[in-house]
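Peer 1: how would this look folded up:
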Amino acid sequence: MEGLKLSEAELMIYIHPSKSRNVFQAICRELSSLLFQYNETFDGVLLAYDATVKSKQAKILAGLHPYFGVRVNTRLLLFDPKPKSFVEGKIVKISPESIHVIVLGFSAAVITDVDIREEFKYRVRDGEGSFVSRSHKRHALKLGTMLRLQVQSFDEEVMHIAGSLLPENTGCVKWLEKKSEEALHTDRDHKRRKFA
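Peer 2: The predicted structure follows:
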C-alpha cells in the first residue's frame, strides 16, 4: 500500500529530571504521545517507532525546570498518503451517494458518487446496499470488502481521505488480485505457445 513510509531519524528527546531513574521508559512515553497524530517534523502520521539511545550522556538545559536532552536513534513508520497514491481500507458504510472506508483502522475515507466509475451500479439486495460492476458481475463492493482507492486529498487535522474509484486499478482488492493472477497465467500460456 502506498502512503506508508519507513524513516530513520536522530532525535533529541527532552526529559524532566524526575523521570531520570528510567530514561528509556520516559523516551518511549514521549514518542508514544506522538502516535496517530500528524507531525509536520516527520511529514506524516506516526504509526509505530523503534528507538535506541545513542549515548549515555545527556545535555542539560538551563532554566526554571532543568530538562535534559537525550539523543535517540529512531526508526519511524509514517502514514502520509499523497494525491494520486493508492491506499486500501475496509468498507463500513454504503449508500447510493457514497462509500465510506476505514484505512489502517484509524483514518476515514469517503468516495462520493461522482468519483465512482460508471461501471458500478448501486443495488439493494436483502436490505443491504452494494455497488456491482456491470461488466464483471463478481466485482462487487459491499460492507466488509477490502477496497483499493485512489487518494484525491488528505486532511491531516482530522485524518480524512477524499478518495476516488475512477482509475481502472481500483475496487475490490480480492477481485483485482485474482484478475492480475489470471492475466499473468494468460501471458505465460501465450509465451509457451509462442515458443513451442
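Peer 1: alpha carbons only for contacts and neighbour counts from here, please
Peer 2: Will do.
Peer 1: and the longest helix along the chain, what does it pack onto?
Peer 2: Identified as the longest helix of the chain according to DSSP state H is helix 173-195. The helices and strands touching helix 173-195, judged by 3 or more C-alpha pairs under 8 Å, 6 or more residues apart in numbering; DSSP states H and E, are strand 146-155.
Peer 1: picking that back up, list the neighbours of the longest helix of the chain that are in contact with it.
Peer 2: Helix 173-195 has contacts (C-alpha atoms under 8 Å, 6 or more residues apart in numbering) with 88, 138-139, 145-148, 169-170.
Peer 1: repeat that with 10 Å
Peer 2: With contact meaning C-alpha atoms under 10 Å, 6 or more residues apart in numbering, helix 173-195 is reached by 88-90, 136, 138-141, 145-149, 168-170.
Peer 1: which of those residues lies closest to Leu104?
Peer 2: Ranked by distance to Leu104 (C-alpha to C-alpha), the contacts of helix 173-195 are led by Gly89 at 6.5 Å.
Peer 1: Count the residues that sit near that closest one.
Peer 2: For Gly89, the neighbour count with other C-alpha atoms under 10 Å is 24.
Peer 1: compare with the first, here's sequence two:
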Amino acid sequence: MEGLSVADANLVMYLHPSKSRNVSQSILRELGSLLFKFNETFDGVLLAYDVNILDKQAKILSGVHPYFGLRLKANLLLFSPKPDMLLEGKVVKLSQESIHVIVLGFSSAIITAENIRGEFKYRTKDTEELFASKSHKRHVIKVGTMIRFLVKSFDEEILHIIGSLISAHTGSIRWLDRHLEEDSEFDRSSMKSRDREWLGDKTVDEGATPMSYDNHIKMSKKRRITE
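Peer 2: Below you'll find the predicted structure:
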C-alpha cells in the first residue's frame, strides 16, 4: 500500500529534571504521545518508532526551568497519504450514497456516490447492501470487504480521507488480485503457445531444442528479478 514510509530521524528531546530518574521511560512516553497524530515535522502520522539514545550525558539548558536535552536517533514508520496514492482499507458501512472505510485501523475514509464509477450498481441481496459490478459478477463490495481506492484529499487534523473508485484498478482487493493472476496466467499460456509455434519452425541444425530454449527463458527471468 502506498502512503507508508520509513524515515531515519535525528531528534533532540527536552525533559524536565523531575524525569531524570528514569530517562528512557520518559522518552518513550513522550514519543508515545505523538502516535497516531499528524506531525508537521515528520510530514505524516507517526505509527511506530524505534529509538536509540545517543547522548551519555544530558545538556542542561539555562533558564527558569532548567530542562535538559538529549540527542536521539529514531527509525519512524509514517503514514502520509497524498492525492492519487493507492490505499487499502476495510468497508465498515455502506449505503446508496457512500462507502465508509477504515484504513490501518485508525483513519476513516469516505467514498461518495459521485466518486464511484458507473460500473458499480447499488443493490440489496437478502437485506444486505452492496455495490456489484455490471461487468464482472464476482466483483462485489460490501461491509467487510477489503478495497483498494485512490486518495482525493486528506484532512490532517482529523485524519479523514476522501477517496475514489473511479479508476479501473480500484475496487475489491480480492477480486483485483485474482483478476490480475488470471491475466498473468493467460499471458503465460499465450507466450508458451507462441514459443511452441516458433520452435516448430526451427531446424535441428540451428540447435534450438525445447530444453535449451526453456533454460534460456528461465535465466532471463532471473536476471530481470535481480536487476
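Peer 1: just to revisit the earlier point, take the contacts of helix 173-195 of structure 1 and, keeping just the buried ones, write it as a ChimeraX select command.
Peer 2: Buried residues within the contacts of helix 173-195 of structure 1, by 16 or more other C-alpha atoms under 10 Å, are selected in ChimeraX with:
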select :88,89,90,139,140,141,145,146,147,148,149,170
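Peer 1: ok so, going back, and the longest helix of structure 1, which residues are buried?
Peer 2: Result for helix 173-195 of structure 1 [16+ other C-alpha under 10 Å]: buried residues 173, 175-176.
Peer 1: Over to stretch 153-166 of structure 1?
Peer 2: Burial within stretch 153-166 of structure 1, assessed by neighbour count using 16+ other C-alpha under 10 Å, is assigned to 153-154, 156, 159-166.
Peer 1: Adding distance to Ser98 of structure 1 and secondary structure, write those out as JSON lines.
Peer 2: Conversion of these to JSON lines gives the following (distance: C-alpha to C-alpha, whole Å; DSSP: H, G, I helix; E, B strand; the rest coil):
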{"residue": "Ser153", "distance to Ser98 of structure 1": "16", "secondary structure": "strand"}
{"residue": "Phe154", "distance to Ser98 of structure 1": "17", "secondary structure": "strand"}
{"residue": "Glu156", "distance to Ser98 of structure 1": "21", "secondary structure": "coil"}
{"residue": "Met159", "distance to Ser98 of structure 1": "18", "secondary structure": "coil"}
{"residue": "His160", "distance to Ser98 of structure 1": "15", "secondary structure": "strand"}
{"residue": "Ile161", "distance to Ser98 of structure 1": "13", "secondary structure": "strand"}
{"residue": "Ala162", "distance to Ser98 of structure 1": "11", "secondary structure": "strand"}
{"residue": "Gly163", "distance to Ser98 of structure 1": "10", "secondary structure": "strand"}
{"residue": "Ser164", "distance to Ser98 of structure 1": "11", "secondary structure": "strand"}
{"residue": "Leu165", "distance to Ser98 of structure 1": "11", "secondary structure": "strand"}
{"residue": "Leu166", "distance to Ser98 of structure 1": "13", "secondary structure": "coil"}
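Peer 1: What are the boundaries of the strands in structure 1?
Peer 2: Per DSSP state E, structure 1 carries strands over the ranges 4-15, 38-39, 44-53, 59-60, 68-79, 86-95, 98-103, 107-112, 120-125, 128-133, 140-141, 146-155, 160-164, 171-172.
Peer 1: Superpose on structure 2 and give me the mean offset of the second one.
Peer 2: To tie it back to what came earlier, the one meant is strand 38-39 of structure 1. In the superposition with structure 2, the average deviation recorded for strand 38-39 of structure 1 is 0.5 Å (mean C-alpha distance after the TM-score superposition for structure 1).
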